[in-house]
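Visitor: Below: sequence and its predicted model.
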Amino acid sequence: MAVGLGPISTLHPVPGFELGIASAGIKRPGRKDVVVMRCAEGSTVAGVFTLNAFCAAPVILCKQRFLGPVRYLVTNTGNANAGTGEAGLANASAVCAKLAELVGVDQNQVLPYSTGVIGEPLPVAKIEAALPAALANLGADNWAEAAAGIMTTDTLPKGASRQFQHDGVTVTVTGISKGAGMIKPNMATMLGYIATDAKVAQGVLQDLLRDAANKSFNRITIDGDTSTNDSCTLVATGQAPLPEITQASGALFSALKQAVIEVSMELAQAIVRDGEGATKFVTVQVNGGANHQECLDVGYAVAHSPLIKTALFASDPNWGRILAAVGYAGVPNLDVSKIDVFLDEVCIASRGCRAASYTEDQGARVMAQEEITIRIELGRGDASETIWTTDLSHEYVKINAEYRT
């Protein structure tokens, strides 16, 4: 059940970027599971990728290629091509080579992406057979169909779009993402693709994506597992008739940065809202830290606690579990007598113990909501961080117990 996530809103086409979808039948016959994206010649590309040491073969190739000229991106679902060694690299390269042959570019100009079951050989022949249909389907208006084409255990496609005006020119930023389980991104999301028609120097684009990821995709967690395949790519096609952005300053850059961050945050929060088995969308806000890292440590301790997540699922205001998680987060010299904890605006703990004004009915009322904010005031400094997470339900266990069956 997706929490507060409905149909995709309008996804504006990005001049110079096209998407095509086809069926390879990797896991199920007829399932549209291959997506090809074409970038205009001269596009710049930025990427952030998983830090999992067992990173998938397509991630390895993307990291080697994305700084060069890129013309095509190819994604398959149903198979992660991870934990597959040299054979996996050869298979990912073969798919890129076939696409390159069909369109007449160098295979190094093709970036591969995969998502699905880990440890299984990539069905190269099936994917290659689907490429002509995906190419024939290329169109600037296919963002929503592509969002559905990259899904695995997602229940709904995820997309976001923004436009702004600069010197009378409309600039567009549109993106899609997928992910519902194995979510604690580290430098990226499960799979995310964002494109803009602004013209941006590669170094500026890379810094922009890294900043956007750290404000969005790197602030979500469903189950605390960092995937082998996390990849997020930002493409600037340069088709808007505006000067190239060569520095991280000025009105055009500021407007673009705001749009990219807004799209990234909407996509990241959509992943949490569609978390496997999720019935709650939970914001964990930590204020008053001595530095940002200790705020993150506290936030993730709360967001990852199975006891807190199951209490959220049961709508049980068991606030002692929150205090316990804050206490074991590893913050040095933590003075618990300065800590206040809130469920929405209900103060449940003040100065390290139950708030005098708190009643169980107040806590139960908040915990019954689909959307909840857990706010922790550390009283140590001025740093703040926000993380988004879910509860842990019976359905999450069922989905992951039966994932390969």
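Guide: Yep, that arrived.

Visitor: From now on I want contacts and neighbour counts done on CA atoms only, so please keep to that.
Guide: Noted.

Visitor: top helix in this protein by residue count?
Guide: Looking across the chain with DSSP state H, the single longest helix is helix 251-273.

Visitor: Pull the residues that contact it.
Guide: Contacts with helix 251-273, where a contact means C-alpha atoms under 8 Å, 6 or more residues apart in numbering, come from 2-5, 158-164, 166, 173-180, 189, 208-209, 212-213, 215-217, 220-222, 245, 247-248, 280-281, 388-390.

Visitor: Pasting the second one now:
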Amino acid sequence: MKQIDGGVTAASGFLAAGAAAGIKYHDKTRKDMALVYSKVPAKVAGTFTTNVVKAAPVKRDIHIIKTEETIQAVVINSGIANTCTSKEGELLNEEMAGYTAKQLNLPIEKVLTASTGVIGCQLPIDRVKLGIEKLVPLLEDTKEAGKMAAESIITTDTYKKECAVELEIEGKRVVIGGMAKGSGMIHPNMATMISIVTTDCNISKEMLQKAASADIEDSFHMISVDRDTSTNDTFLLLANGMAENSYIDEEGTAFKAFCEGLRLVTKTLAKLMAQDGEGATKLLEVEVVHAGTKEEAKVLAKSVITSNLVKTAVFGSDANWGRILCALGYAGIEFNPETIELYIQGDGKSLKLYENGMATGYSEKEATEILSANKVHVMADMKMGKEKATAWGCDLSYDYVKINGDYRS
């Protein structure tokens, strides 16, 4: 298995496009609609926000995935979330799907939708339709087309997020590629994200859903920017079978290989989202090792990345290890603070901050240099067992408040 250049168009038979439809109220020239299309029907799986408040496209997609074996297209808009828009919003979402289906000569139930942006605004359906009319002729299977789609779904993101891998399954080349958006309102239980992952793997819908549901536990569920879980979180996984590998309909070597490839794609996308947190200057990676159970390791790691005091200390390059220890302590997991060890790593350097219940006598200057890296790694050795987990977040800067203070203005 190896990572390759590309995104949603990397796998055989998938086309994509991005265009400006004028939906974003503050910038009518910015690309704000994307379309992903499979030449042949693709098996579909998905996971969605756990927020009780769900966007119109989320509710429709959940229904479609439960009732349809395959789909062929996903149309996405950014700028308006189509959340808390009542029956009118649901009808407009249906119209968005229907118009896309008409342009592609597909049944409406073969088109999924996704929206991201401001909550409470109705979709400007005339602009949406014009956007769809622009998108369909632009559909291509090139890297550039995939890039355009990835750029078109972002909101406060500062860059596109793509990843693709190729692997061999029983002698056949299989490709998995994806794109994602997400920068704020990111918290475990999905995140504020739209992620579309495509693959040419020949796999059953049941196994595809099994892979998707298991995968997010170590990828999209392990990131946080601001402790807010969005209303529009959508992860869609499409498989069109064009790699022509032997049909995967049960667990085994082939399924394991597919899951490993999927994990590389989603973990990469997850880390890109954490690193691009609104106003962020650093990626914060927290690894918990030698925990008693896998779940305990996850809880402890996520407790540290979600601590505002830890995040601000990382922003200021301040080795305030007491904040890390405190975040571990209120996670709800029993441990002995006298035996654990804390380390920080960055730019190839490592430093132990805490052991035997007290500071190690480390150099504050050296600690500041390590914490000034673009990627800061914190490791907590719990001395309790053999399990481990890693979570990803970011620092908390002044710009986070600026961005969210005038998000609608």
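Guide: That came through, no problem. Being a predicted model, the structure only gives us computed values, none of them experimental.

Visitor: Once they're superposed, what TM-score comes out?
Guide: Put the two chains on top of each other and the TM-score (TM-score structural alignment, normalised by the length of the first structure) is 0.93; 395 aligned residues with a C-alpha RMSD of 1.7 Å.

Visitor: so the equivalent of Q285 of the first structure over in the second structure, which of the three states?
Guide: In the second structure, the residue paired with Q285 of the first structure according to TM-score structural alignment is E287. Recorded secondary structure, E287 of the second structure: strand (DSSP: H, G, I helix; E, B strand; the rest coil).

Visitor: E287 of the second structure reaches G393, doesn't it?
Guide: No. Counting by C-alpha atoms under 8 Å, E287 of the second structure does not reach G393; the two are 11.5 Å apart.

Visitor: now the helices for the stretch 51-200 of the first structure?
Guide: 57-65, 85-103, 124-136, 143-149 (DSSP state H, counting those that start in this stretch).

Visitor: what about K386 of the second structure, neighbour count?
Guide: 13 (other C-alpha atoms under 10 Å).

Visitor: Correction: the previous question concerned A191 of the second structure.
Guide: A191 of the second structure is surrounded by 35 other residues when neighbours are defined as other C-alpha under 10 Å.

Visitor: so what's it up against?
Guide: Each residue near A191 of the second structure by C-alpha under 8 Å, 6+ apart is listed here: 49, 182, 185, 220-221, 223-224, 229-230, 233.

Visitor: can you do 7 Å?
Guide: 185, 220, 229-230, 233 (C-alpha atoms under 7 Å, 6 or more residues apart in numbering).

Visitor: Next, check these against the strands and list the overlap.
Guide: Among these, DSSP state E puts none in strands.

Visitor: sorry, back to before: narrow the contacts of helix 251-273 of the first structure to those that are buried.
Guide: Neighbour counting with 16 or more other C-alpha atoms under 10 Å marks 2-3, 5, 158-162, 173-180, 189, 208-209, 212-213, 215-217, 220-222, 245, 248, 280-281, 388-390 as buried within these.

Visitor: is it true that T174 of the first structure touches L11?
Guide: Yes. The criterion here is C-alpha atoms under 7 Å, and T174 of the first structure meets it with L11 at 6.3 Å.

Visitor: nearest spatial neighbour of the residue mapped onto S177 of the first structure from the second structure, skipping sequence neighbours?
Guide: For S177 of the first structure, the aligned position in the second structure is A180, judged by TM-score structural alignment. Leaving aside its chain neighbours, A180 of the second structure sits nearest to S195 (4.1 Å; criterion: C-alpha to C-alpha, 6 or more residues apart in numbering).

Visitor: burial of the closest residue to I125 of the second structure other than its chain neighbours, as a residue count?
Guide: Distances taken as C-alpha to C-alpha, 6+ apart place L92 nearest to I125 of the second structure, at 6.7 Å, with adjacent residues excluded. Counted with other C-alpha under 10 Å, the neighbours of L92 of the second structure add up to 20.

Visitor: Equivalent analysis for the one 5 residues further on, please.
Guide: A97 of the second structure sits with 27 neighbouring residues when counted by other C-alpha under 10 Å.

Visitor: How about E144 of the second structure?
Guide: 16.

Visitor: What distance do you get for it to G22 of the second structure?
Guide: 21 Å (C-alpha to C-alpha, to the nearest Å).

Visitor: Equivalent analysis for A274 of the second structure, please.
Guide: When A274 of the second structure is compared with G22 of the second structure (using C-alpha to C-alpha), they lie 28 Å apart.

Visitor: same question, C259 of the second structure
Guide: C259 of the second structure is 38 Å from G22 of the second structure, by C-alpha to C-alpha.

Visitor: And for V36 of the second structure?
Guide: 19 Å.

Visitor: Equivalent analysis for S213 of the second structure, please.
Guide: Distance of S213 of the second structure to G22 of the second structure, computed by C-alpha to C-alpha: 35 Å.

Visitor: Compare those two and say which is more crowded by neighbours.
Guide: The residue with more neighbours, out of S213 of the second structure and G22, is G22; 20 against 14, by other C-alpha under 10 Å.

Visitor: That one - nearest residue in space that isn't next to it in sequence?
Guide: K28 (4.2 Å).

Visitor: Tell me how many other residues crowd the one you found.
Guide: 12.

Visitor: And the one 10 residues further on, by the same measure?
Guide: If you count neighbours by other C-alpha under 10 Å, S38 of the second structure ends up with 23.

Visitor: a strand runs through it, doesn't it?
Guide: Yes. Assessed by three-state DSSP, S38 of the second structure belongs to a strand.

Visitor: surely it meets A16?
Guide: No. In this structure S38 of the second structure lies outside contact range of A16 using C-alpha under 7 Å: 8.8 Å.

Visitor: And A42 of the second structure, how far from F255 of the second structure?
Guide: A42 of the second structure is 17 Å from F255 of the second structure, where distance means C-alpha to C-alpha.

Visitor: Between these two, tell me which one has more neighbours.
Guide: Neighbour count, other C-alpha under 10 Å: between A42 of the second structure and F255, A42 has more, with 29 against 19.

Visitor: Quick check, central residue of the second structure?
Guide: A270 (4.5 Å; C-alpha atoms, centre = their mean).

Visitor: I'd guessed the match of Q285 of the first structure sits against A389; true?
Guide: Yes. Assessed by C-alpha under 7 Å, E287 of the second structure is found in contact with A389 at 5.9 Å.

Visitor: which neighbours do those two share?
Guide: Taking C-alpha under 7 Å, 6+ apart as the contact rule, E287 of the second structure and A389 both touch A301.

Visitor: Just the element for the aligned residue in the first structure for G22 of the second structure, please.
Guide: With TM-score structural alignment defining the correspondence, G22 of the second structure maps onto G25 in the first structure. Assessed by DSSP states H and E, G25 of the first structure sits outside every helix and strand.
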